[in-house]
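Colleague: only the shape, not the letters, is given here:
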C-alpha cells in the first residue's frame, strides 16, 4: 500500500496564497479551490467524496493536521473543493488528538441552559476532561456545551476513566457535522493562539464553511 501523501509547511503556505482571495459582495466565505480536471476526473472525485472521507494531511514539526475535504457543485456544475477545520494531532510515543488545557473551565449546561456542577478542563475533538465537583462523576453525560461566543449544543459522552485528581475523562460520541466542525474550529483557533509561529502558514481564514444541502 503506498505511503500517505502529506504536505510540507512550504506547500501549505502556497495553498494559503491560493485561498487568500477577497470575499464576495454578499459576505460569503472564500470559495476554496475550483476543480477543472475534466469530466472523468471530476466525476471520480465526486464518487469518492460520496463514499469516503477525503482529507488533506499536513505534517509540521510537532503536530499533524488533517483537513476534511468537502466537494460542492453549483448550478453551473462547477465543482469546488473546500477545506473544513482540521483535526490536530500531537506527535509523541503515540500519535493522539491534541488536547486544549482550558485556562477558564467551561461549564456544562442542562437542557434548559442552567449551569450544572460539571465543568470541562480539557477539550479535544472527541474527548473531555471534566470536574464533577462534589458529586461522583456520572457514567454518561447528556448535556450542553457552550464554546466561547457560541450557542450551546448537545454533547453525549461516556466516562472512560477517573484520574487521581478526581477529574474524569469522557469519550464524546461523534457529534453532528456542524457541531463537530465547531469544536475543531475552536481548537484550531486556540492552537494558533498558543503557537503563533504557525499563523503565517495556517491562518484561520483559509477555512470556509460548507453550504448546507437541502
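Modeller: Right, received. Where do you want to start? If you're wondering where the values come from, they're calculated on a predicted model, not measured in any experiment. Numbers count the residues shown, from 1 in each chain.
Colleague: only C-alpha atoms for contact and neighbour calcs from this point on.
Modeller: OK.
Colleague: contact partners for residue 185?
Modeller: Counting by CA atoms under 8 Å, 6 or more residues apart in numbering, residue 185 makes contact with 85, 86.
Colleague: what helix or strand does it sit in?
Modeller: Residue 185 belongs to helix 177-194 when assigned by DSSP states H and E.
Colleague: excluding its backbone neighbours, what's nearest residue 181?
Modeller: Spatially, and ignoring its direct neighbours in sequence, residue 181 is nearest to residue 85 (6.2 Å; CA to CA, 6 or more residues apart in numbering).
Colleague: I'd like the distance between that neighbour and residue 202.
Modeller: Using CA to CA, to the nearest Å, residue 85 is found at 11 Å from residue 202.
Colleague: the more surrounded of the two?
Modeller: More crowded of residue 85 and residue 202, by other CA atoms under 10 Å: residue 85, with 26 against 18.
Colleague: got a list of what the residue nearest the centre of the chain touches?
Modeller: By CA atoms, centre = their mean, the chain has its centre lying nearest to residue 184, at 2.1 Å. Listed by CA under 8 Å, 6+ apart, the contact set of residue 184 reads 85, 86, 87, 125.
Colleague: the first one reaches residue 188, doesn't it?
Modeller: The reference is to residue 85. Yes. Using CA atoms under 8 Å, residue 85 is in contact with residue 188, at 7.1 Å.
Colleague: what about residue 44, how many residues close to it?
Modeller: 12.
Colleague: for residue 122, same thing?
Modeller: 19.
Colleague: quick one: the helices in this protein?
Modeller: For the chain, the helices defined by DSSP state H cover 9-18, 39-51, 177-194.
Colleague: what's the closest of these to residue 94?
Modeller: Nearest of these to residue 94, taken as CA to CA: helix 177-194 at 19.4 Å.
Colleague: buried set for the closest one?
Modeller: In terms of neighbour count (16 or more other CA atoms under 10 Å), helix 177-194 has its buried residues at 181, 182, 183, 184, 185, 186, 187, 188, 191, 192.
Colleague: ok, those residues vs residue 137, which is closest?
Modeller: residue 183 (22.7 Å).
Colleague: looks like the closest one contacts residue 128 (just checking).
Modeller: No. Using CA under 8 Å as the test, residue 183 is too far from residue 128 to be in contact (11.5 Å).
Colleague: relative to the centre of this protein, pull out the residue lying furthest away.
Modeller: residue 134 (32.0 Å).
Colleague: how much space separates that residue from residue 119?
Modeller: Taking CA to CA as the measure, residue 134 falls 12 Å from residue 119.
Colleague: one more structure, for comparison:
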C-alpha cells in the first residue's frame, strides 16, 4: 500500500469487525477519538484544523452531514481534535441547509409575546418561509421571536427575500445574532434527531 495510507487492509477489517460487535460502544469511542497514522499526515491535519475550516462529510440518502473539526487544548497543554455540532444539508440542484417543516405552522411573536401575523412554515439556520396572516403585506424586515414547543424564545432578524403566491414570504436570517443562530441550530438538530434517529445514534452532539 502507499506509504501515506493511514490503515492497512487488515486494520480496516478489524475495525469493521469491532464496530459490528455488540460489545462496541460507539458513544464511548466518540468521546475519546484518537487520530493515528503517519506523523506527516498528523502534522498536516493539525495545521489545517488550526488555520482552516475542516469538516468530516457523509452523504445519507438526499442529505449531507458535515461535522466540523476543532483543536482543543486540554489541561496538560495537549492538542486534541474535537468534533463539533453537525450541519445538515439537503442535496438537490444546489446544496442548502436542511429545513424543518412545522405542521401546523408556528406564529412568530412580538416583544410582548403576541402573535405577529407571520407564521413559520419551514425554517433553517439560514432562512425561514412564513405564511402571512392578518397583515396587508409581508414586511421588508422583522425582529420577532420564535418559540415553538414552549422553548425559550429565539430572537430572529429577518430580511425579505421574496414573496410567494401572495400569502407566503421567504426571509434571510443572516442578520440574526450568532448566539440565537446557535440556539436555532440546536433546536433544528433536536428535531432532525427525532425525524432520523437512525443517523444520530452514532453522531456527536
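Modeller: Received it, and whenever you're ready, just let me know what you need. Every value quoted in this text rests on a predicted model; they were computed, and no experiment measured them.
Colleague: could I get the TM-score for this pair?
Modeller: The TM-score (TM-score structural alignment, normalised by the length of structure 2) is 0.71; 185 aligned residues with a CA RMSD of 3.4 Å.
Colleague: about what we covered before: now the residue nearest to residue 181 of structure 1: how far from residue 94 of structure 1?
Modeller: From residue 85 of structure 1 to residue 94 of structure 1 the distance is 23 Å (CA to CA).
Colleague: what's the answer for residue 146 of structure 1, then?
Modeller: Note on residue 146 of structure 1: its distance to residue 94 of structure 1, by CA to CA, is 30 Å.
Colleague: now residue 128 of structure 1
Modeller: 19 Å.
Colleague: before we move on, the earlier item: more neighbours, residue 146 and residue 94 of structure 1?
Modeller: residue 146 (15 against 8).
Colleague: quick one, what contacts the more buried one?
Modeller: 106, 107, 108, 109, 152, 153.
Colleague: and if you look at residue 48 of structure 2?
Modeller: By CA under 8 Å, 6+ apart, the residues touching residue 48 of structure 2 are residue 54.
Colleague: can you list contacts of stretch 73-80 of structure 2?
Modeller: Under CA under 8 Å, 6+ apart, the answer for stretch 73-80 of structure 2 is 71, 72.
Colleague: what's the end-to-end length of it?
Modeller: Stretch 73-80 of structure 2 end-to-end distance (CA to CA) = 6 Å.
Colleague: got the buried residues for stretch 135-148 of structure 2?
Modeller: 138, 142, 143, 144, 145, 146, 147, 148.
Colleague: hang on, isn't residue 68 of structure 2 packed against residue 58?
Modeller: No. Using CA under 8 Å, residue 68 of structure 2 is not in contact with residue 58; the gap is 11.9 Å.
Colleague: distance check, residue 87 of structure 2 against residue 37 of structure 2.
Modeller: Distance of residue 87 of structure 2 to residue 37 of structure 2, computed by CA to CA: 27 Å.
Colleague: and those two? Which one has more around it.
Modeller: residue 87 (18 against 12).
Colleague: for the residue lying closest to the more buried one once chain neighbours are set aside, list the residues it contacts.
Modeller: Distances taken as CA to CA, 6+ apart put residue 66 closest to residue 87 of structure 2, at 5.2 Å, once the chain neighbours are dropped. By CA under 8 Å, 6+ apart, the contact list for residue 66 of structure 2 reads 55, 56, 57, 58, 86, 87, 88.
Colleague: would you list every one of the strands in structure 2?
Modeller: Counting by DSSP state E, structure 2 has strands at residues 54-60, 63-73, 79-83, 87-90, 96-97, 100-109, 115-123, 127-132, 141-146, 154-164, 168-172.
Colleague: distance to residue 25 of structure 2 added to the ones you listed, as TSV?
Modeller: Output for the strands of structure 2, formatted as TSV (distance: least, CA to CA, whole Å):
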stretch	distance to residue 25 of structure 2
strand 54-60	21
strand 63-73	20
strand 79-83	17
strand 87-90	24
strand 96-97	30
strand 100-109	30
strand 115-123	34
strand 127-132	37
strand 141-146	37
strand 154-164	35
strand 168-172	41
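Colleague: and these: which comes nearest residue 42 of structure 2?
Modeller: strand 79-83 (10.7 Å).
Colleague: now the closest one: which residue numbers in structure 1?
Modeller: Mapping strand 79-83 of structure 2 onto structure 1 (TM-score structural alignment) gives residues 79-83.
Colleague: relative to the whole chain's centre, how far out is that stretch?
Modeller: Centroid separation for stretch 79-83 of structure 1 versus its chain: 17 Å, with CA atoms, centre = their mean, to the nearest Å.
Colleague: superposed on structure 2, what's the mean shift for that stretch?
Modeller: Comparison of stretch 79-83 of structure 1 with structure 2 after fitting gives an average deviation of 2.9 Å (mean CA distance after the TM-score superposition for structure 1).
Colleague: okay, buried residues for that stretch please.
Modeller: Applying 16+ other CA under 10 Å to stretch 79-83 of structure 1 flags 79, 80, 81, 82, 83 as buried.
Colleague: same check on stretch 153-165 of structure 1?
Modeller: Under 16+ other CA under 10 Å, the buried positions of stretch 153-165 of structure 1 are 153, 154, 155, 157, 158, 159.
Colleague: stretch 165-173 of structure 2 now?
Modeller: 168, 169, 170, 171, 172, 173.
Colleague: out of those residues, who's nearest residue 28 of structure 2?
Modeller: residue 173 (36.2 Å).
Colleague: list the contacts of the closest one.
Modeller: With contacts defined as CA under 8 Å, 6+ apart, residue 173 of structure 2 is in contact with 125, 126, 127, 128, 156, 157, 158, 159.
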